[in-house]
Every structure is written in structure tokens, then in C-alpha cells.
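In: Starting from these lines, generate the structure:
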Amino acid sequence: MPRWPTPRVFVVSEVERGRRALERIAARAPAVLGVILDLRDARGSRLRSGADARGACVEAVAVAVPAAASADPGPEGAAEAEAEESPARPDVLVLDAATLRALGGVAALRPLFEAREPDARPPYVVFDDAQRALTILAEHLPEAAWPRRRGCIKTAETLLAAGADRHRDHRPLERSVREFLGHELPDQALTGLLGRAGAKTLHERLAAEAETILALMRRFTPQLRERRLAGVYQFECDLLTPVVAMERAGIGLDAPGFERVAGGWVRERRSLDTASAEPGESEEDFEARVAARAARLDKLVSTYRWWARDFVDADRRIRCRLHPLAADSGRFSCTEPNLQQVPSEYTAPGLRACFVPAPGHRLIVADYAQIELRVAAHLAPCDALGAVFRAGRDPHRATAATLTGKPEPEVESHERKLAKAVNFGFLFGMGARRFRSYAASGYGLDLDERQAAEAREAFFRTFPGIAAWHRRVGALSRRGDHEAITVTTAMGRRKTFPAGRFSFNAALNIPVQGTAAEGFKAAMIRLHRELPSIGGRGVLVVHDEYLAEVPEARAEEGKAMVEAHMIAAMGELVHTVPIVVEAEIAAHWS
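Out: Sure, this is the predicted structure:
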């Protein structure tokens, strides 16, 4: 495979020349720029794709500047970019580490991100990984100075892959260049070496990377348009502003309290070694109880024991990494640490109470009520389920009424509990056999095969629109044996199942969970814009739950703001049923 041709690279290692070069680029008012940040870890090694960029050092910067006539490859300029068959090769400016430091670090790039005239559009700034780039820029520039119009190769490639690529957070640029452009990037072998040879190789590599991300963006833009993904692509790029801001904000942690809870698990685990059976308890039951509790404690200790030591910063806040495109549906995942998996009060009493707001503030903890059922009622569509929500009734009581033959007001709590398991279990295509284990593990319900089958029948009898939706997706399953099948969310996000690999459950799940995720993300964007007006900010997302931190004096105002924007954002996508948000003002996470 041919190596990428050596770019028209200009390496600047003098401060004044670097300043003049940046001024000249800004004066040209380019429609688009390609920017590569050479990031290094504490050992000086180049950061690999997907690695945590927090605290990384910027070793050098490469800025690719296309010819003046080059089209804007952003969504607004997609038609022009599509027509441009052989654009002139860009010039690439490389600022080495010493020059970059003398210019004030990456803050020196700020003029490149701004429009030259009041009514002009700023450049469309393309990054290989925009979330990582913004993480670095945020350490040096206020949010208002971040590139307002930005593109992201990783985001475009993830959306175009439509679920085919399982390594979203590990997309080496060289792989993309090889796969989509048919070239190899310059070898990195010498880039860690000292001396001229290593520096020259590094500069050529950075220049090639900056040039290739513009070429990739030109390649991806018409594909995004053809597959009607340009809107969701721009949406995901815009979302990175609140995501990076939330990662930087973190959430307060009562570290001593966390240590007390975790220490209690350790002591209890030791005590199990000398525990004895309770009066009347058989030896078999005792051993099973102790083994189950020991397994739970071992999991808690191994996962959370040292969080307060390892992840809490000097300002007593804990900060995670958020991954907005980690799932085919577009739902978030979370790592380092995974705050989305902090166990509930039932599983780990007192643990969530250790997550607290800053002094003088309160948390607003808001969650969408029964959002997957509401989205399914809209997408299926299901008139019966929609009618339940429009009337303000409880869908679990509606199913329980069918199961028991009782009027809804007479349904008892244990009957509603079964119906809740039924609704959430069968919504996404679970069979009766699997439902038995789901009901037992999730709801403590012991059902035989006949009861499980009757529960499934009652669910579809209660909500015939859901049954019809399942039949339609089942028909896709038969086609999926010999052709690729694509399902979409409300915004147009795609999941493609290759021929012979269709999943009935995923084809039901992804449009519903994906639409819910899109409504939630839209609310994040709105709230990031509005909460600062009352001194608030978003601090954490956990699936369908949003946590904001607001001044105590404005807590009621903050609660109303969070509720209103979460409802409005989701309502733009799911408009045939009412959206309900349950929010509370809290002194800690619960």
C-alpha cells in the first residue's frame, strides 16, 4: 500500500515566525482547517487512540490550511464538497514543542477558530477526535473560544459504520487512512527518538495526519448526506461541548464517608468467615445465603474500595470519562471511574449519599418516567399504550388489570410488581423462558412456565400495537437471513445487521433506546446553555438520569428549569404521548 505523499509542510521552530504564520492563516479566513494535537503522556509516549487525554502534554501542533478555493466540508457546505473532485493539496504548518510553549501553548490557536468579520462564519475545524481535542483546549481556553463549528472524524466514522465497528474508542487514524484513502501514514518508529531524524519523522507524520483528516472529511461528508446522517452527525459534534464541560465539572464526593461505607464492606466480609446459621435455618440455606452475600461484598470491594483514594481530586470532586457513542443506540457509557454503575441504596446502603454538591449548592436529580415505554408507544405506534399515558394512568396497573381481571384501582402492589416485570421484560422481545429468570433475578418473582406464558399473552393483549410492531420486526428477521437490514432512531441514527446476523431483540431495542438517548442528549445541550444563567451546571448523566448542581438559593428555579428542558427536548422527538420527568432537590445523590 503506498505511503501518503509528503505534505507541503512548514515546520516553525522560532517564536516570531510562528506568530506571523498563525496571523497569516487567520488573515486568509479559511473555510476549513485540519488540526492535529500531538499528545504525550507523563512518560513522553504518544497517546494512543482512545486513551485518557486528561493531563496530557501537547508536544506539537499541525494545522492544515487548504487552498483558498477549497470547499467547506461541514454539513452546511456538503454539496460543494461533494462536487470538488480533486482539491489542491493544503499547506501544513507544524509548531514544535518549544515554539508552541513560547507562544502560550494551544491558546495561541485561538485566532484561527474565530471569524474575521462580524457576519462571517468561523472556519470549520476538523479534528481526528474532537472530544479529546476539546478536553485539551478546555485547559487553555474558555468555552466561548472553542471552535464553534467543528468536525470529528471519529464521530463521522462511528455513525457511518452503523454498528459494524465494535472499537469506537480505539480508532487509530492510520487504520482509517488505510481503509478509506488507500494509503499508509509515515512510520512512527522514529518519532520517539531524539535528534533530527526523529523530529523530521514526527513533523512529517503530524503534517500527513492533518492533511488526511481533511481528506477523510471530504470522503465522509457526501456519505453522511446520502444516508441522512448529516443532522445527527452535527448534533453529536455539538453535544461534545456539554460532555467535555461535564467531565471537567465532576461531582463532589465525601471521601471520608465513602471510606467508611467501603470499610464496612471489608469488615462484614471478614465476619462471614465466622458466621453461624440463624435459628431454624438449614445448613444448606445458610451456606447459600453466606455465599451469595460474600460474592456481593467481594464485587463491591473489588470495584469501589479505592475510588476515594484513586479518583478524587484535590477539590474533593470525582471526575469520570463520558463516551457519547459507546453503544449502537447512542447511549452513554462511562469509565475511569464508571459512575453509571454506582449501586443503588438497596444494594450498597449509604454509598450514593457520599456524592454531594459543592458547599452552598444543591443537586437537582431528574429522571424520565417510564421513558422506554413512552418512546415505544410513539414509535410502534400503540394506541392503547399511548392512551394510558395520555390519561395519566399507570401502564403497569393496566397490564396487571389484564393479568388479574381486576379493575385498575383494585390492583395490589405485588400484582403491579409482576406487571412491571412483564412490561419491561416483553417490550424488547424476551421469550417466556428467559422471562422466568429475568423476573426472578430482577423482581424476586418465582414463576413457572405456564405463568410466564400467560404473562406474555396478557402483555400483548393489553397493548396490541406493541404486538403488531413485534410482528413487523419479526418479518424483518426472515428477510435478514439473506439481506442486510437497517433500523433507525427518530433522528436517523442507523444500525445495520449484515445478512445472517439479524437480532430481533436489538432491532426492537435500538430504535427505542436510541430515540430516548437522542432526546436526553438534546436536553443536555439545552441545559448546558441555560443552567449558567442561575449559576448552575450539569455534573453527571446516568442512563436516563441527569444531575445538575445549582446554588441553594435557586434550587427551586433550577428544578423547574431541568424539568422543563428535559420534557421539551424529548417532546420534539416523541410527540404523541406526554413526557414526564421526576425531579427532586437533594443534598446528595440518592
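In: going forward, measure contacts between C-alpha atoms and count neighbours the same way
Out: Noted.
In: Strands along the stretch 1-150 of the chain, start to end?
Out: Residue ranges of the strands in the stretch 1-150 of the chain, as given by DSSP state E, counting those that start in this stretch, are 8-12, 32-40, 57-65, 91-95, 124-127, 149-152.
In: Check which helices and strands the fifth one sits against.
Out: When you say that, I think you mean strand 124-127. When contacts are defined as 3 or more Cα pairs under 8 Å, 6 or more residues apart in numbering; DSSP states H and E, strand 124-127 sits against strand 32-40, strand 149-152, helix 196-226.
In: how about a cut-off of 10 Å?
Out: Under the contact criterion of 3 or more Cα pairs under 10 Å, 6 or more residues apart in numbering; DSSP states H and E, strand 124-127 touches strand 32-40, strand 57-65, helix 110-113, strand 149-152, helix 153-161, helix 196-226.
In: What residues sit buried inside the last one?
Out: Think helix 196-226. Residues of helix 196-226 classed as buried by neighbour count (16 or more other Cα atoms under 10 Å): 198-199, 201-225.
In: One more: stretch 277-297?
Out: Buried residues in stretch 277-297, defined by neighbour count with 16+ other Cα under 10 Å: Phe286, Val290, Ala294, Leu297.
In: among these, which are in helices?
Out: If you go by DSSP state H, the buried residues of stretch 277-297 have Phe286, Val290, Ala294, Leu297 in helices.
In: The third one contacts Ala275, correct?
Out: It stands for Ala294. No. Using Cα atoms under 10 Å, Ala294 makes no contact with Ala275, being 11.3 Å away.
In: please give me the structure for this one as well, since I'd like to look at both together:
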Amino acid sequence: MKRHRDDNGLPVSFLVASSADDLAEAVRELRLDESPFLGIDTETTGLDPIRCRVRLVQIAAPERSVLLADLFRIRTAEAREPLRRLLTGKAVKIFQNAAFDLAFLAGEELPVAPPLFDTMLAAQLAACGEDDGSHGLGALAARHLGVDLPKELGRSDWRTASLSSEQLCYAARDAAILLPLREALVALLRSKGLVGTAKLEFDCVFAIAEMHATGMPLSRERFDALRTTLEEEKAAALKVLRAALGALPRQGQLSLFDDGALVNPDSTKQLLEALRLRGGLPLTGTSRSDLEPFADHPAVKALLEYRKIAKAASAFGDAIAAHIHPVTGRLHSHYAQVRTPTGRLACAAPNIQQIPREARFRRCFAAPPGKRLVLADYSQIELRVAAEISGDTRMREAYRSGEDLHRVTASLVTGKAPEDVTKGERQLAKAINFGLIYAMGARGLQRYAQSTFGAAMTGGEAEHFRSRFFDAYSGIAAWHRKEAENPSAEVRTLSGRLRRIPPGEGLPGRLNTPVQGTAADILKEALGRLPAALSGTEARIVASVHDEILLEVPEEHATAAAEILSRTMEDAGARFLASVPVVAEAVVAESWAEK
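Out: Reported below is the predicted structural model:
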């Protein structure tokens, strides 16, 4: 066991444990198991927890030297037992970007148990939706502690047989800085009333790490077949589009037999020229909002269809293929907890949340042999949250009595009895409900209904439906008026999550944040509870998509896991919604398409 001290920059002393005896002796000498707080960091050989390894685990406790455990030399489970005890003990474990470290430590069979504090999440949460700069460890140390913490060595080679003294000092400082950084951030969270929301985020980290490490299962056979089909559909749609647009005259055309140049569908300039020349359309742009008023024109219809298919071919086919893991054959997406202003989970590399709802796409995500997917989503969660926040009597009554709110709204705006509402009118009511709780205007409602739900309405109908909606749901109207008159730029979700609304967002932002943010809080509450609730079922959380959670479970435990998932999600909702019931419907399925 080697002792070191570095007084450059942030003064730090540390012990390097390179054997089982070193590790056991260091834990005893530093009395790490007696500390209520432990700053924990890892140095890894790369960013992929499946193909890369943990080189060092650094553990810091107040007023003690930092322990650096070299896992390249401490290899067996028995030798690592002192680390395991610390990571699963009662101390608050302080991490920076805990989901990253948890995924790597799980790969080393070193699980981490609550309680946990994540300095990155705490800082992001305390920013209240505003851009206050980077939330990397170096930036946080400078901003909250006035400490210069160089990060260049983080990209050095951690696979080398002998680590340099500079690397060891760097590793020790990263763990030691977490202790005072937590104190600064706790004070900030308390001053903004965000302690409860921070705990919600910290509890959720374990599920986030599990989703990334486990990955979403993918049937390569189904995916490859669909990708081929999409490319064929894209080529066919392009042929139809070019036929509808015709050809553009070539500059300096010399031959009477030259048919002109084919239109490039990705060129705004060429599209505008063709649509004006061949279609006689008075367009100034080719965005969806520009084109929608002319959606019945053959050329515009062909263009919109081509774009839809081309987007699917690219966003689904190419994006998914680029992220299929070479070892697992799965999609190990990265989830960001507090990157969006409302607290809704963000997803990337690839973005599972953007997979189209069509069955042909979702059936590509299938359980492997011997397993099943368990799928559950919240029923109309944002509308239920709006009913809770606004106190609207009619909306609350509908949910308490188990009525279909979309049918109720269709009945109220059309004047029909609920049993006489048609399928098309119910679809129209979906757009009305989801659009108008956020104060959408008549014109916006008209566009939203068509683009999102395929439901057409005239401008006059949109005005009429809007008026009837707010007459029927007077509590929603009163909530809108109250928020419109509220001079404060600060809004909170029902968990207490705070956001400062930028001036340009106006009323829709003031309404969307507490509703969508509370729905996000409810989902995160469920994710935070699930790892413990699912203990014994061998279930793994593989994905979360807005209001939906997906598990992969051995067949023999699937029914039990479905009951646990549904109950846990509903209990999480009941924590925040006191007057409106929360419903989460779970199914056992072979593929994602069955929900």
C-alpha cells in the first residue's frame, strides 16, 4: 500500500491499494465504514461499460486520505469484499454522474445501494431550467467552490501497467472534491426548496443505470427486413414525388429533347421552384406548417408522404443500425434525467422515444427466447395531472367514475349523448383535450388535430370546439386565467420541481411545465421504486418512453412482474395526485408492438 500527498491545486493525500491485503488494511485504517458520507469516483478504460473496465475505484471520506483501489490487481470477489461493503452500506454515496459509475461498477459485480447523492443532477436541478453553463465536475468545482480542477488527465490511458503519480493525484482529487461540492449543492437545493425533488432524481438513478447497462432487445432479422422495406418505400415515394413535381428547366438548356433536371427533394430552393412552377402554389417555404394549407394538392401530398417515409428510413433504419452493440446485439441508449426544462427524460444514441408507434416498427423489439416483455403505460396521465392541478370538477368526476374523458369531451363539444359519439369524433376530442389544456389557439388546434391525430376541422369548428371546451371545463379556464395573471416567472410541479419560464414562452410554458413536469415526476417515482419492488422476479428495466416503462422478464415470472409494475406505477401516481385516480395498464408480450 503506497501513501502519497499532492499539494498542487487541491491538496489531497491518498493511499493506493494494489492487493486484497492492501484494500482491507486501508479500509480499516481510514475507518471508511464509520463515515456518513463517501465521495466515490471511478477511472475506466473507456466509456462503454460492456467492453471496457474499471481501473480505479476512488473513495473519499471527510478528513481522511482518499483510497484508490486498483481493480486490475484486486480481481476476485473475495478480495473486493471490503469495497462491496462500503458501496452497499448506510453511508451517503456521492457521485458525479452516478448512472455512468453504477453501470461500470455493476459490470465489476460491485453493486451500489442507496442512499445516493449525484452532484451533476443536483446542479442541473438547481439551474431551474436555465442554462448556467457546463455541469461537468471541473465546471461545478469552479462555479460552486472556486477551485480549479484540471480534467485533461481524464482522457489519459488507464490501461497502462503502472499509473503515473499525476494520474493517481487526478483520480484522488476527483473523489475528494465531491465532499465539499455536495455541501455547497445541498445548501443551494435547500434555498430553492428542491430537496424532495432531488431525492426523487437520486432514487431514479439506479433504474437509469440498469436501462443503459441492460439495453433494449432487438430482433435483427425483423429489423433488417423492415429496413429493406423502408428503403424500397422511400424509392417508390421519391418516384411519385418527382412525377408530381415534374422537371426543372436546366440553366442554358440547348436541346429540345432535354427533359430538364430532376428535383432534389432535399433542396428547399428546387422544391419551391417546382411547386410554384408546376403547381402554381404561392409558397414562401417548404416546412410542414407552410405546406399543410395545401395538403390536398397532389404534389404537396406526395412531398409530405416522401418526407414521412424518408424520415423513418433514416431515423429508424440508419440510426438504429449505427447503435446496435457489437457484443450484446442490443440498443444501450443513454438517458438524461434533468436535461429538459420540465424534467422529462431525454434519450439518445439511439433515441428509443422516437420509435414510431406503428406495429411494424415496434415488433422489431422482441424478447429473446425464454423471456417476455412486460409493457405498462399511464392512461392519459397529463390530462389527469391537469385535472388535479386545476381542480376542474367535471374532469375529476369523469376520472373518478371511470368514464372515457375523450368520449366525455366529444359529447360536451358536439352536444351528442356519450353513447352516440363516433370514433372520428372521439379522435377529434383527443386533439381538443391535449391541445386546449395548454391554451392552444383555434388555428393551432386546427393544425394540431390534423397533423397529430389525422382529425380535420374547419377554422370555425375549431373556434366553436374551443369555446365549448372551456365552458364545459370551467376549472381549466379558471386555472388558465390565474396563470395568465401570475407575475412570477417561477412555476413548480407537484413534486416541487422549479422552473423559471423564459419571457418568450408565455402562458403555454406556464401551463405545460407543471403538467408535463409532474407526469415526469410520477414516472421517475415509479422508476425509483421498481428495482426494489421487482426483487426476486429477475426482471430488468430495459426502456422508458415518456409515460411507459418496459421490462424484460423470464417467462415464469412475467405475470408477477406485470402485477408489480402496474401497482408500482399507480402507487407512484397516488403520491402526487390526491383527488384523481392514476391507472397504469400492463401486458405481457412477445414484442413491443403488442401494447
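In: just so I know, which of the strands of the stretch 1-150 of structure 1 lies nearest Ala308 of structure 1?
Out: strand 57-65 (25.5 Å; Cα to Cα).
In: which position in structure 1 aligns with His332 of structure 2?
Out: Structural alignment (TM-score structural alignment) places His332 of structure 2 against Arg319 in structure 1.
In: So that match is in contact with Gln340, correct?
Out: No. Contact criterion Cα under 10 Å: Arg319 of structure 1 and Gln340 do not qualify, at 12.0 Å.
In: Among the two, which residue is more densely surrounded?
Out: Neighbour count, other Cα atoms under 10 Å: between Arg319 of structure 1 and Gln340, Arg319 has more, with 24 against 17.
In: And for the more buried one, nearest residue in space, chain neighbours not counted?
Out: In space, Arg319 of structure 1 comes closest to Gly250 once its chain neighbours are excluded; the distance is 4.4 Å by Cα to Cα, 6 or more residues apart in numbering.
In: Map the one you found onto structure 2.
Out: When structure 2 is aligned by TM-score structural alignment, Gly250 of structure 1 is paired with Gly215.
In: dump the residue contacts of its match.
Out: 324-325, 328-334, 540-543, 552 (Cα atoms under 10 Å, 6 or more residues apart in numbering).
In: Of the residues you listed, which is the nearest to Leu345 of structure 2?
Out: His334 (10.1 Å).
In: Can you give me the neighbour number for that closest one?
Out: 21.
In: Double-check it against Met211; I have them as touching.
Out: Yes. Using Cα under 10 Å, His334 of structure 2 makes contact with Met211 at a distance of 8.4 Å.
In: Would you mind grabbing the residues shared as contacts by the two?
Out: Ala99.
In: quick one: contacts for Leu297 of structure 1?
Out: Residues counted as contacts of Leu297 of structure 1 (Cα under 10 Å, 6+ apart) are Ala262, Gly264, Trp265, Val266, Arg267, Glu268, Arg269, Ala291, Thr303, Thr347, Ala348.
In: Which of the residues you listed fall in helices?
Out: Secondary structure defined by DSSP H assigns Ala262, Gly264, Trp265, Val266, Arg267, Glu268, Arg269, Ala291, Thr303 of these to helices.
In: show me what contacts the aligned partner of the fifth one in structure 2?
Out: To tie it back to what came earlier, the one meant is Arg267 of structure 1. Superposed on structure 2 with TM-score structural alignment, Arg267 of structure 1 falls opposite Glu232. The contact partners of Glu232 of structure 2, taken as Cα under 10 Å, 6+ apart, are Leu226, Leu238, Ile309, Ala313.
In: nearest to Lys93 of structure 2, of those residues?
Out: Once Cα to Cα is applied, the member of these that ends up nearest Lys93 of structure 2 is Ala313, at 43.6 Å.
In: In structure 1, what residue corresponds to the closest one?
Out: Taking TM-score structural alignment, Ala313 of structure 2 has Val301 as its aligned residue in structure 1.
In: repeat for Glu552 of structure 2
Out: Using TM-score structural alignment, Glu552 of structure 2 lines up with Glu549 in structure 1.
In: before we move on, back to that, wait, which of the buried residues of stretch 277-297 of structure 1 is closest to Ala98 of structure 1?
Out: Taking Cα to Cα as the measure, Ala98 of structure 1 lies nearest Leu297 of these, at 51.2 Å.
In: Report the distance from the helix or strand hosting Pro511 of structure 1 to the chain centre.
Out: Assigned by DSSP states H and E, Pro511 of structure 1 belongs to helix 504-530. How far helix 504-530 of structure 1 lies from its chain's middle: 10 Å, per Cα atoms, centre = their mean, to the nearest Å.
In: Ok, stretch 407-427 of structure 1 next?
Out: 32 Å.
In: residues in structure 2 aligned with it?
Out: With TM-score structural alignment applied, stretch 407-427 of structure 1 matches the range 417-437 in structure 2.
In: Please point out which parts of that stretch sit buried.
Out: Buried positions in stretch 417-437 of structure 2, judged by neighbour count with 16+ other Cα under 10 Å: 418, 421, 425-437.
In: Which members of those residues occur in helices, if any?
Out: Glu425, Arg426, Gln427, Leu428, Ala429, Lys430, Ala431, Ile432, Asn433, Phe434, Gly435, Leu436.
In: gap between the fourth one and Glu463 of structure 2?
Out: Yep, that's Leu428 of structure 2 we're talking about. Counting by Cα to Cα, to the nearest Å, the separation of Leu428 of structure 2 from Glu463 of structure 2 is 14 Å.
In: and for these two, which residues touch both?
Out: With Cα under 10 Å, 6+ apart, Leu428 of structure 2 and Glu463 have common neighbours Gln446, Met457.
In: quick revisit: quick check: the match of Ala313 of structure 2 touching Val266?
Out: Yes. Judged on Cα under 10 Å, Val301 of structure 1 makes contact with Val266 at a distance of 6.9 Å.
In: re earlier: give the aligned range of the helix holding Pro511 of structure 1 in structure 2.
Out: Alignment of helix 504-530 of structure 1 against structure 2: residues 507-533, by TM-score structural alignment.
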